[in-house]
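Q: sharing a model that was predicted from the sequence below.
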Amino acid sequence: MKPHIVIRKFHRWLGLLIGVQVVLWLAGGLVMSFFDIDQVRGSHNSVKVQPVAIEQKVSFDSSKLIASLPFTATKIELTHWQDRLVWRASNKQQVQIVDAQSGDVLSPFNQVSAELVANRDFSGNGQLVASQLIEQSSYEIRGRELPLWQMQFDDADNTRIYVSPATGEVVARRNDTWRLFDFFWMLHIMDYQERDDFNHPLLIIAALLGLLFSLTGVYLVVKTVFLKRKLNV
């Protein structure tokens, strides 16, 4: 059997095997390039953070903070939380937020505090309608340390804001645009569970097959069009 006949049959079988995934790759790339990344991340509906000058006098100084901590901190920062001057002490396992004036421990942050954070972060057309503590991971908050406060807004894009009870910070913003983007991202990288790993064997094998499909297609085009035309001249 001639080589080009073998390659033609191989190309056809590869097309049957990998064709659907090639279409999904192209569709995923098109969809993901279509959306504004700020809209996907929800930052278009978030209040822009302005630099804050620390001008207040610190009553509860760092020596008092260190003496009060129940753990050994490897990092201590003087920062702001909701217009309050606070200390943030942390190590790889723990974090504690302490009021820099009174010395009061603010963390972990309760539901009322988390709702305050979410309401001040959200600038879209909607109201906070529900809040709950999430203790089990889901695709929306994968890779985030649990538990998290989930804040549900009633805007047109079905926004959810996730606030860490440990730090009192917004750690994720999710909306319907992000969910659609994430669905096509899942199809694109072929990670149907964690949706994060683009180095897994399934994707590598599919990519190799896709490359072979493309190369055999190029060979057949050259063989049947250009070389045949040259022979007929």
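A: Cool, got the structure. Numbering: from 1, shown residues only.

Q: contacts, neighbours, all on C-alpha from now
A: Will do.

Q: is the closest residue to residue 190 other than its chain neighbours within a helix or a strand, and which one?
A: Leaving out its chain neighbours, the residue that sits closest to residue 190 by CA to CA, 6 or more residues apart in numbering is residue 203, at 6.0 Å. Assigned by DSSP states H and E, residue 203 belongs to helix 201-221.

Q: then this one, side by side with the first:
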Amino acid sequence: MRKLARWHIWLGWLAAVPLLIWLGSGLFMAARPIEEVRGEALRRAAVPMPLSGLVLPREPVVATKLALVDQRGRPTWIVTDADGATGRYSARDGLPLGPVGAAEARELVAAAWNGTAALSALRRFPRDAPPGDLRQSRPSWQATFADGAHLYIDADSGAVLAVRTRWWRAYDLAWGLHIMDLQTREDSSNAFLWLFGTLALAMALLGAALLFRRRRTATGRRA
């Protein structure tokens, strides 16, 4: 029992830091509703569109996904192929539409934004160097607002890729700490998590065994 107690103490020291990280990050992530973290209220709802008179893309395309969206009052087809590449076509005449330029990006941002903060900056990012909070390898326009929120527009299709608030970025950091993956923040089965999780479980099991033994000893003495 003395050896078990000694192991329990040493494991407690080793597991103390990850346990504090898990508890602290978990409490932080529970501090705000997930809808507020995602900024769902900052994104304007989709506008209903009449389907009469619409035509399919005229060019021969092989698509895995075809979506009809409203872009500045213009019905638009967003076509996604098997490689994940996207393009857009007018749903009125079926002709292809080019990439989104800066002027159109501003208009698309204004049409999608439902917040009260003013637009403070607009910047384009290439596919191979996306901003850290986008979490997608897509060419994009990043709209930065006065309250720190980001709204991303796909530079190829004009679709809204994501809304990122300050709370989302803090939540994302807390999630990375919680799963012990600060690089991609997606690997919830990494070696560090398994190691410290195993240590914490062993510490808890040893503590339970010690507690049960002490209760039995105390009961025997009273008898």
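A: It's in. This is a predicted model, so every value here is computed, not measured.

Q: before we move on, the earlier item: what about the helix holding residue 203 of structure 1, how far off from structure 2?
A: Comparing helix 201-221 of structure 1 with its match in structure 2 after superposition yields a mean distance of 1.1 Å (mean CA distance after the TM-score superposition for structure 1).

Q: matching residues in structure 2 for that helix?
A: Alignment of helix 201-221 of structure 1 against structure 2: residues 191-211, by TM-score structural alignment.

Q: what residues sit buried inside the matching stretch?
A: Neighbour counts over stretch 191-211 of structure 2 (16 or more other CA atoms under 10 Å) mark 193, 196, 199, 200, 202, 203, 206, 207, 209, 210 as buried.

Q: would you list these in JSON lines and tack on distance to residue 135 of structure 2?
A: What follows is those, written out as JSON lines (distance: CA to CA, whole Å):
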{"residue": "193", "distance to residue 135 of structure 2": "22"}
{"residue": "196", "distance to residue 135 of structure 2": "27"}
{"residue": "199", "distance to residue 135 of structure 2": "31"}
{"residue": "200", "distance to residue 135 of structure 2": "31"}
{"residue": "202", "distance to residue 135 of structure 2": "35"}
{"residue": "203", "distance to residue 135 of structure 2": "36"}
{"residue": "206", "distance to residue 135 of structure 2": "41"}
{"residue": "207", "distance to residue 135 of structure 2": "41"}
{"residue": "209", "distance to residue 135 of structure 2": "45"}
{"residue": "210", "distance to residue 135 of structure 2": "46"}
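
Q: looking at those residues, which one is closest to residue 179 of structure 2?
A: Proximity of the buried residues of stretch 191-211 of structure 2 to residue 179 of structure 2 (CA to CA) peaks at residue 193, which lies at 6.4 Å.

Q: that closest one against residue 182, yeah?
A: No - if you go by CA atoms under 8 Å, residue 193 of structure 2 and residue 182 don't touch, sitting 11.9 Å apart.

Q: neighbours of the closest residue to residue 74 of structure 1 other than its chain neighbours, how many?
A: Spatial nearest neighbour of residue 74 of structure 1, excluding adjacent residues (CA to CA, 6+ apart): residue 91 at 5.0 Å. Per other CA atoms under 10 Å, the neighbour tally for residue 91 of structure 1 reads 13.

Q: what does residue 91 of structure 1 align to in structure 2?
A: Here residue 91 of structure 1 is matched to residue 81 in structure 2, going by TM-score structural alignment.
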